[in-house]
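Trainee: This is the structure alone, sequence omitted:
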């Protein structure tokens, strides 16, 4: 089956033999304590870091055998932090997401403009398209960077803490968007800190000390024994609407 696969990834840093696959049409949430290697794994799967061992396959071919432009058409990555093009207008930033699709002369066409419009709307960033990126709040900036990733119209979307800096309303909007994108056939892999957001994904994987500790449906992974081992004995899990709801006791 086509997909994005990490096979036996060892290094850099904390990773110790990680196997993880992302299939088209699913949202996979990656949880784990700080320092467990979540962001590193995402960078390896995006082709930004080379592992010391193992390999990443993109639609059946080693990731590094895809050209940079070919990889950019299939795979988009949203990091946690900058640097950012502070002096560009929001619309210009989002248009950068179309670079892998442009021809030799970099000429934009109707399809590029339509992709940019769709991405701005989907990420909730249309209202400030004419502002400089450097004038935006952290939450607004996060939505613009998400729009830039979406503008590529990728098949696979890797997001490192996409709800960072967002208020509750916009966190909910991003979570709903990830569900919608996976319903459109995209494979979405997101690093998250909130297990209640992860409970809305199709699958959850838990990384600890560089290894996959558990992987499966949220109701099978987000259970008290596992979460208490990660976050402490005060963690409790209840069922809310058929999904696990995680909270702290006292």
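Mentor: In hand now; what should we look at? What you see is a predicted model; the values in this text were computed from it and never measured.
Trainee: Could you use CA atoms for every contact and neighbour count after this?
Mentor: Fine.
Trainee: looking at it, residue 75 is touching residue 156, isn't it?
Mentor: Yes. Contact criterion Cα atoms under 8 Å: residue 75 and residue 156 qualify, at 4.9 Å.
Trainee: Looking at those two, which is more packed in?
Mentor: Set side by side, residue 75 and residue 156 show more neighbours around residue 156, with 30 against 22, by other Cα atoms under 10 Å.
Trainee: any idea how far residue 40 is from that one?
Mentor: Distance, residue 156 to residue 40, using Cα to Cα, to the nearest Å: 17 Å.
Trainee: Tell me if I'm right that residue 244 and residue 196 touch.
Mentor: Yes. Taking contacts as Cα under 8 Å, residue 244 lies within contact range of residue 196: 7.4 Å.
Trainee: which of these two has more neighbours?
Mentor: Higher neighbour count among residue 244 and residue 196: residue 244, with 23 against 17, using other Cα under 10 Å.
Trainee: Is that one located within a strand, as I assumed?
Mentor: Yes. Under DSSP: H, G, I helix; E, B strand; the rest coil, residue 244 falls within a strand.
Trainee: Alongside the first one, take a look at this:
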């Protein structure tokens, strides 16, 4: 309930200024594609505590797309102050492995996770001729929608044991450095460098399982990424109220 209230409050703080500005100033609505690199840091497991893949981290690619809106709320001496909200569906994949060179045994785990990214930013933009640049920062809601795991083993007896996974919802921090090219009076091509940090990812293997009881009953592994570094390219339409 508390998490839902926080998310609702954040959404209201961004959507209300967007709605107000839509009555007075141009609003940018956009469609965009995104691709990036996601990383789940190795767990910090004390001696004797359970671990997975000898404490490996997981890294891979994420890609997807979505919609967004942006509106200027004030004109400052350093540039235009704006608020922005994006709705991005991203399919993440991350791989980790452990091996023994002496025996040739290895085990690889691939996590796949679909996540809705809701970055809600406040930023400053400035313009130089036909190119403008932006910097924004704000909370980013990460809605886990579905997860799976795939396990591959080499030179190990028997079939791999299944690893249950579960999606999670966290509130992270997002930042964007963006560049805009004015293609026409109403069309803008934005290119954004994005960083998302999720401080809620558990730091130990035991905590990453949702209900760890024992090695035989670990529960489901909560798939989330500490970092997501991405590039997005879009097409914005400038809605004018005249």
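Mentor: That came through fine. None of these values were measured; they are calculated from a predicted model.
Trainee: TM-score for the pair, please.
Mentor: The TM-score (TM-score structural alignment, normalised by the length of the second structure) is 0.20; 88 aligned residues with a Cα RMSD of 6.4 Å.
Trainee: just the helices in the first structure please.
Mentor: Per DSSP state H, the first structure carries helices over the ranges 38-46, 68-74, 90-95, 110-122, 138-151, 168-183, 195-198, 218-221, 224-231.
Trainee: As JSON lines, those with distance to residue 206 of the first structure would be great.
Mentor: What follows is the helices of the first structure, written out as JSON lines (distance: least, Cα to Cα, whole Å):
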{"stretch": "helix 38-46", "distance to residue 206 of the first structure": "9"}
{"stretch": "helix 68-74", "distance to residue 206 of the first structure": "25"}
{"stretch": "helix 90-95", "distance to residue 206 of the first structure": "32"}
{"stretch": "helix 110-122", "distance to residue 206 of the first structure": "28"}
{"stretch": "helix 138-151", "distance to residue 206 of the first structure": "24"}
{"stretch": "helix 168-183", "distance to residue 206 of the first structure": "18"}
{"stretch": "helix 195-198", "distance to residue 206 of the first structure": "10"}
{"stretch": "helix 218-221", "distance to residue 206 of the first structure": "8"}
{"stretch": "helix 224-231", "distance to residue 206 of the first structure": "9"}
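Trainee: between those helices, which one is nearest to residue 160 of the first structure?
Mentor: Among those, the nearest to residue 160 of the first structure by Cα to Cα is helix 38-46 (6.5 Å).
Trainee: Now residue 11 of the second structure: which helix or strand?
Mentor: Residue 11 of the second structure is part of helix 2-21 when elements are defined by DSSP states H and E.
Trainee: should've said residue 146 of the second structure
Mentor: Here residue 146 of the second structure is covered by strand 131-154, with elements defined by DSSP H and E.
Trainee: what's the offset of the helix or strand just after that strand from the middle of its chain?
Mentor: Downstream of strand 131-154 of the second structure, the first helix or strand assigned by DSSP H and E is strand 165-167. Relative to its chain's centre, strand 165-167 of the second structure lies at 16 Å (Cα atoms, centre = their mean, to the nearest Å).
Trainee: From the chain's centroid, how far away is the helix or strand following strand 165-167 of the second structure?
Mentor: Going down the chain from strand 165-167 of the second structure, the next helix or strand is strand 169-182, by DSSP H and E. Distance, stretch centre to chain centre, for strand 169-182 of the second structure: 10 Å (Cα atoms, centre = their mean).
Trainee: And strand 169-182 of the second structure, what does it pack against?
Mentor: Where contact means 3 or more Cα pairs under 8 Å, 6 or more residues apart in numbering; DSSP states H and E, strand 169-182 of the second structure is packed against strand 105-128, strand 131-154, strand 187-197.
Trainee: Quick one: closest of those to residue 35 of the second structure.
Mentor: With Cα to Cα, the closest approach to residue 35 of the second structure among these belongs to strand 187-197: 9.9 Å.
Trainee: Quick one: residues in contact with the closest one.
Mentor: For strand 187-197 of the second structure, contacts defined as Cα atoms under 8 Å, 6 or more residues apart in numbering pick out 140, 172-183, 226-238.
Trainee: now those residues: which count as buried?
Mentor: Neighbour counting by 16 or more other Cα atoms under 10 Å classes 140, 172-181, 226-238 among the contacts of strand 187-197 of the second structure as buried.
Trainee: tell me the contacts of residue 64 of the second structure?
Mentor: Taking Cα under 8 Å, 6+ apart, we find residue 64 of the second structure in contact with 33-35, 88-91.
Trainee: That one is in what secondary structure piece?
Mentor: Residue-wise, residue 64 of the second structure maps onto strand 58-76 under DSSP H and E.
Trainee: Can you name the element that comes right after that strand?
Mentor: Downstream of strand 58-76 of the second structure, the first helix or strand assigned by DSSP H and E is strand 79-100.
Trainee: For that following strand, which helices and strands make contact with it?
Mentor: Applying 3+ Cα pairs under 8 Å, 6+ apart, one finds that strand 79-100 of the second structure contacts helix 2-21, strand 27-40, strand 58-76, strand 105-128.
Trainee: Residue 70 of the first structure versus residue 220 of the first structure, what's the distance?
Mentor: Distance from residue 220 of the first structure to residue 70 of the first structure, counting by Cα to Cα: 36 Å.
Trainee: meant to ask about residue 95 of the first structure, not that
Mentor: Going from residue 95 of the first structure to residue 70 of the first structure by Cα to Cα gives 18 Å.
Trainee: Those two - which one has more neighbours?
Mentor: Neighbours around residue 95 of the first structure and residue 70, counted as other Cα under 10 Å, are more numerous at residue 95. The numbers are 23 against 12.
Trainee: Now for the residue lying closest to the more buried one once chain neighbours are set aside, how many residues are close by?
Mentor: Nearest residue to residue 95 of the first structure in three dimensions, chain neighbours excluded: residue 116, at 6.1 Å (Cα to Cα, 6 or more residues apart in numbering). Residue 116 of the first structure is flanked by 26 other residues according to other Cα under 10 Å.
Trainee: residue contacts, residue 116 of the first structure?
Mentor: Residue 116 of the first structure is in contact with 91, 94-95, 98, 147-148, 151, counting by Cα under 8 Å, 6+ apart.
Trainee: Of those - the most surrounded one?
Mentor: Neighbour max across the contacts of residue 116 of the first structure (other Cα under 10 Å) = residue 147, 30 neighbours.
Trainee: Quick check: it touching residue 120?
Mentor: Yes. Contact criterion Cα under 8 Å: residue 147 of the first structure and residue 120 qualify, at 5.4 Å.
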